[in-house]
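1. got a predicted structure plus its sequence, pasted below:
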Amino acid sequence: MIYELLAFALSLALTPYIAKLMKNAGIVGIDVHKVEKVEVPEMGGLALLISISLVSLLAKINGWILAVFLLMGLVGVIDDSVALKQSHKVLLSIMATFPIVAYINRDYIVIIKPIHVGVLAVLVLWMYVVASTNLVNMLAGFNGLEVGMSSVILFFIAILGEGSVRMLALIGLFASLGFLYWNKYPAKVFPGDTGTLSLGTLIGLLAILGKLEFPVAIMLIPHALDFVLKAKVRFKGKQIGRTRVLEDGTLVPPPYKSFLGLLMRIKPMKEWELVLASIAIEFFLGIVALLIQLA
């Protein structure tokens, strides 16, 4: 438990420090889902990048895995700095995860059982990580949502994984919990794309390294559904209209469909209730994935 506790402590301590630096530099975002719109420091995901990378080095996690993780974090920093187009973000994530092609040696993918697809397996697994990266990044925007849901996925990966996969999943989980202390409602810091892209990459990497691509895909169902719904409006939802907040804090869904919008339409909720409902759904999917994998 030494590495896990160190990851938690580092993230817990670094997050407010990074948040202060970002605030002083004017790198802030408006917490739009509150009645009173306040400024919150962005790019707090740097604390996750540093803590996960440093502890993983101490735990002697394979260097190329950390390189891909850090490269994706760099893409997140660029995105937080200049607001990349979604297409550019995907292209850069393809480039940042390219080392996977050189280091993954598999001729099969796992969908309950191994399915041999020859040389296509490496391409599929590479694109799996790219998909995971961008799906986690897309389902975002509420206090504690991205890191909370990612923490659940990392928790179940730690249960299902073995060896270095389990170790890295636990390091990522405990670092995320340290960050979540500051990111939970009401958030004192946002992860930014620096945090969401790197966590999405970590989840994808752990899935293919542990041959857990099927159970992790089950846990990414909310993210995939959100992607499909937003694709129908060509990812221009913010231009169509945003989620509104009533005087009592109740959220009014945006005028286009999304995963979170569907939940808001099922039952009126405040921000913290929406996040808890999303995390609960993620946990349920984790149980389903666990049962299927162990069957």
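-> Received the coordinates, thanks. All figures in this text were calculated on a predicted structure; none of them were measured in a lab.
2. alpha carbons only for contacts and neighbour counts from here, please
-> Noted.
3. so residue 188, which state does it fall into?
-> coil (DSSP: H, G, I helix; E, B strand; the rest coil).
4. double-check it against residue 182; I have them as touching.
-> Yes. Counting by CA atoms under 8 Å, residue 188 touches residue 182, with 5.4 Å between them.
5. what does stretch 229-243 contact?
-> 33, 251-259 (CA atoms under 8 Å, 6 or more residues apart in numbering).
6. turn these into JSON lines, columns for distance to residue 44.
-> Converted to JSON lines, the contacts of stretch 229-243 look like this (distance: CA to CA, whole Å):
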{"residue": "33", "distance to residue 44": "19"}
{"residue": "251", "distance to residue 44": "25"}
{"residue": "252", "distance to residue 44": "27"}
{"residue": "253", "distance to residue 44": "27"}
{"residue": "254", "distance to residue 44": "26"}
{"residue": "255", "distance to residue 44": "30"}
{"residue": "256", "distance to residue 44": "29"}
{"residue": "257", "distance to residue 44": "28"}
{"residue": "258", "distance to residue 44": "25"}
{"residue": "259", "distance to residue 44": "25"}
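7. among those residues, name the ones in helices.
-> Among the contacts of stretch 229-243, the members found in helices (DSSP state H) are residue 259.
8. helix or strand for residue 131, which one?
-> Secondary structure assignment for residue 131, by DSSP states H and E: helix 120-138.
9. what's in contact with that helix?
-> By CA under 8 Å, 6+ apart, the list of residues contacting helix 120-138 reads 90, 93-94, 97-98, 100-101, 104-109, 146, 150, 193, 196-205, 208, 220, 223-224, 226-227.
10. got a PyMOL select line for the buried ones in those residues?
-> In PyMOL, a selection of the buried entries from those looks like this (16 or more other CA atoms under 10 Å):
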select buried, resi 90+93+94+97+98+100+106+108+109+146+150+193+196+197+198+199+200+201+202+203+204+205+208+220+223+224+226+227
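11. coming back round to it: among the contacts of stretch 229-243, find me the one that's closest to residue 168.
-> The shortest approach to residue 168 among the contacts of stretch 229-243 belongs to residue 259, at 28.9 Å (CA to CA).
12. looking at it, the closest one is touching residue 222, isn't it?
-> Yes. Here residue 259 reaches residue 222: they are 6.5 Å apart, a contact under CA under 8 Å.
13. pull the contacting residues for the residue lying closest to residue 198 once chain neighbours are set aside.
-> Once flanking residues are discounted, residue 198 sits nearest to residue 73: 5.0 Å by CA to CA, 6 or more residues apart in numbering. Taking CA under 8 Å, 6+ apart, we find residue 73 in contact with 46, 49, 194-195, 197-198.
14. here comes the other one, which I'd like you to weigh against the first:
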Amino acid sequence: MLVWLLAFLRDHLPGFSVFKYVTFRAAMAAATAMILSLVVGPWVIETLKRLKLGQHIRAEGPEHHQVKAGTPTMGGVLVLGTILVSTLLWCELRSGHIWVALLSLLGFGMVGAFDDAQKLLKKQNLGLTSRQKMVLLTAISLLVAFLVLHFGLRGANTSQLSMPFFKRFQPDVGIFLVPWIWLVMVGTSNAVNLTDGLDGLAIGGTLVVAVTFVILAYVAGHYKISAYLMVPFVNGGSELAVFMGAMAGASLGFLWFNAHPAEVFMGDTGSLGLGGALATVAIMIKQELLLVIAGGVFVWEAVSVILQVSSFKLRGGKRIFRMAPFHHHLELGGLQETKVVIRLWITAIVCCMLALSSLKLR
């Protein structure tokens, strides 16, 4: 929106030419989202308290988490709202990439909000069933897949995948591209959702990954840099760097309130929305496999749950971890919540550094 409003000044006054640069707008989107979060956050938290939208804590979870019962949840509306406003202000709205990213963000977020609302209305930690949630997420994923393919938002050689650390090896998944998109979107959103179990853990991890994808999106949309680094070029993909900047800023702003002891939880509203948007951006710039590396903490948290459930069913009730997801295993091993969170943040930073290093190690 501001891109349009400032177009005249940008073309006629030298000082305003900075608004055409993606890097500047990405930084401004991040700053705008963060400031909005800090300004609006207290009002959102008070509103959630007034509406009595307090978190229900699972009885089977760590016992010391029971003190968190009643903490306002559905704070994801703050994260998604600030991303939306910042994106509309700083992005080039003629970009199809931006609208598809927003569709994923808000679509997955609405599923999460409905799930959160069901839990709160029923006064217990039961929302949508797994099947209901999967149907809704699948419908949105298929719509995103259709738009990405119909409008050519993955650039040339649409069905090829970019392989980290390899120069020219780009396998073509062909007709399996749509199932692949579904897997990445549903898998990522649920992985972020499973990670959201400690104060600041999921939003801090999202912040680190979002900053990484600001860089990756900019590289993918810059013809010369992408050619030099042998990264698939996606025409218009650099605009997604502005969107990811907004996500990074919103995450940082929300972390202010979600840091231990959390004043608000983002709930499924935030975790599903953020996960879906991260996956969609990765899909459009052909860096889904780098998302697996950059989001290594999210991946491991999801894998720990899969391993735990599989072991319990196949080995007669035997468990691999003290409790899943993995962050609860660490807690029950004697680590304080804040130490678990900070160590997993450090792990997330290392994973993102590894992902970025792959751009040169080809």
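-> Nice, I can see it. All of these numbers come straight from a predicted model, not from anything done at the bench.
15. okay, buried residues for the next helix or strand along the chain from the helix holding residue 131 of the first structure please.
-> Following helix 120-138 of the first structure in sequence order, the next helix or strand is helix 145-160 (DSSP H and E). Applying a neighbour-count criterion of 16+ other CA under 10 Å, one finds 145-158, 160 buried in helix 145-160 of the first structure.
16. number of residues surrounding the counterpart of residue 347 of the second structure in the first structure?
-> Taking TM-score structural alignment, residue 347 of the second structure has residue 281 as its aligned residue in the first structure. Residues contacting residue 281 of the first structure under the criterion other CA atoms under 10 Å number 15.
17. so residue 281 of the first structure: helix, strand or coil?
-> helix.
18. contact partners for residue 110 of the second structure?
-> So residue 110 of the second structure contacts 269, 273 (CA under 8 Å, 6+ apart).
19. and it, what helix or strand is that in?
-> Under the criterion DSSP H and E, the helix or strand holding residue 110 of the second structure is helix 96-121.
20. for the helix ranked longest in the second structure, enumerate the helices and strands it packs against.
-> If you go by DSSP H, the second structure has its longest helix at helix 22-50. Applying 3 or more CA pairs under 8 Å, 6 or more residues apart in numbering; DSSP states H and E, one finds that helix 22-50 of the second structure contacts helix 76-90, helix 239-258.
21. out of these, the one nearest residue 11 of the second structure is which?
-> Judged by CA to CA, the one of those that comes nearest to residue 11 of the second structure is helix 76-90, at 16.9 Å.
22. residue 50 of the second structure matches what in the first structure?
-> Match for residue 50 of the second structure (TM-score structural alignment): residue 24.
23. let me fix that, I meant to ask about residue 265 of the second structure.
-> Matched to the first structure by TM-score structural alignment, residue 265 of the second structure sits across from residue 190.
24. the closest residue in space to that match that isn't next to it in sequence and residue 11 of the first structure, how far apart?
-> Taking CA to CA, 6+ apart, and ignoring the residues beside it in sequence, residue 190 of the first structure has residue 42 as its nearest neighbour in space, at 4.9 Å. The spacing between residue 42 of the first structure and residue 11 of the first structure, counted by CA to CA, to the nearest Å, is 15 Å.
25. quick one: what's aligned to residue 215 of the second structure in the first structure?
-> Checking TM-score structural alignment: residue 215 of the second structure goes with residue 159.
26. wait, what's in contact with the closest residue to that match other than its chain neighbours?
-> In space, and not counting its chain neighbours, residue 159 of the first structure is closest to residue 166: 7.2 Å by CA to CA, 6+ apart. Applying CA under 8 Å, 6+ apart to residue 166 of the first structure gives the contacts 157-160.
27. residue 166 of the first structure maps to what in the second structure?
-> In the second structure, residue 166 of the first structure lines up with residue 241, judged by TM-score structural alignment.
28. do you know how far its match is from residue 83 of the second structure?
-> Applying CA to CA, the value for residue 241 of the second structure to residue 83 of the second structure is 13 Å.
29. in TSV: the contacts of stretch 229-243 of the first structure, plus neighbour count and distance to residue 79 of the first structure.
-> Converted to TSV, these look like this (neighbours: other CA atoms under 10 Å; distance: CA to CA, whole Å):
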residue	neighbour count	distance to residue 79 of the first structure
33	22	22
251	24	27
252	18	28
253	21	26
254	19	24
255	14	26
256	18	24
257	18	25
258	24	22
259	19	23
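30. which ones among the contacts of stretch 229-243 of the first structure lie within strands?
-> Residues of the contacts of stretch 229-243 of the first structure located in strands (DSSP state E): 251-252.
31. quick check, nearest of the contacts of stretch 229-243 of the first structure to residue 213 of the first structure?
-> Nearest to residue 213 of the first structure among those: residue 259, at 21.8 Å, using CA to CA.
32. tell me who's in contact with the counterpart of that closest one in the second structure.
-> For residue 259 of the first structure, the aligned position in the second structure is occupied by residue 326, per TM-score structural alignment. Going by CA under 8 Å, 6+ apart, residue 326 of the second structure touches 300-301, 304-305.
33. run the last query once more with 10 Å
-> Going by CA atoms under 10 Å, 6 or more residues apart in numbering, residue 326 of the second structure touches 194-195, 197, 297, 300-305, 308, 332.
34. do residue 205 of the first structure as well
-> 65-66, 68-69, 97, 100, 125-126, 128-130, 132-133, 165, 199, 211-213.
35. what's the answer for residue 181 of the first structure, then?
-> By CA under 10 Å, 6+ apart, the contact list for residue 181 of the first structure reads 11-12, 15, 144, 187-189.
36. which residue in the first structure aligns with residue 135 of the second structure?
-> Under the alignment (TM-score structural alignment), residue 135 of the second structure maps onto residue 91.
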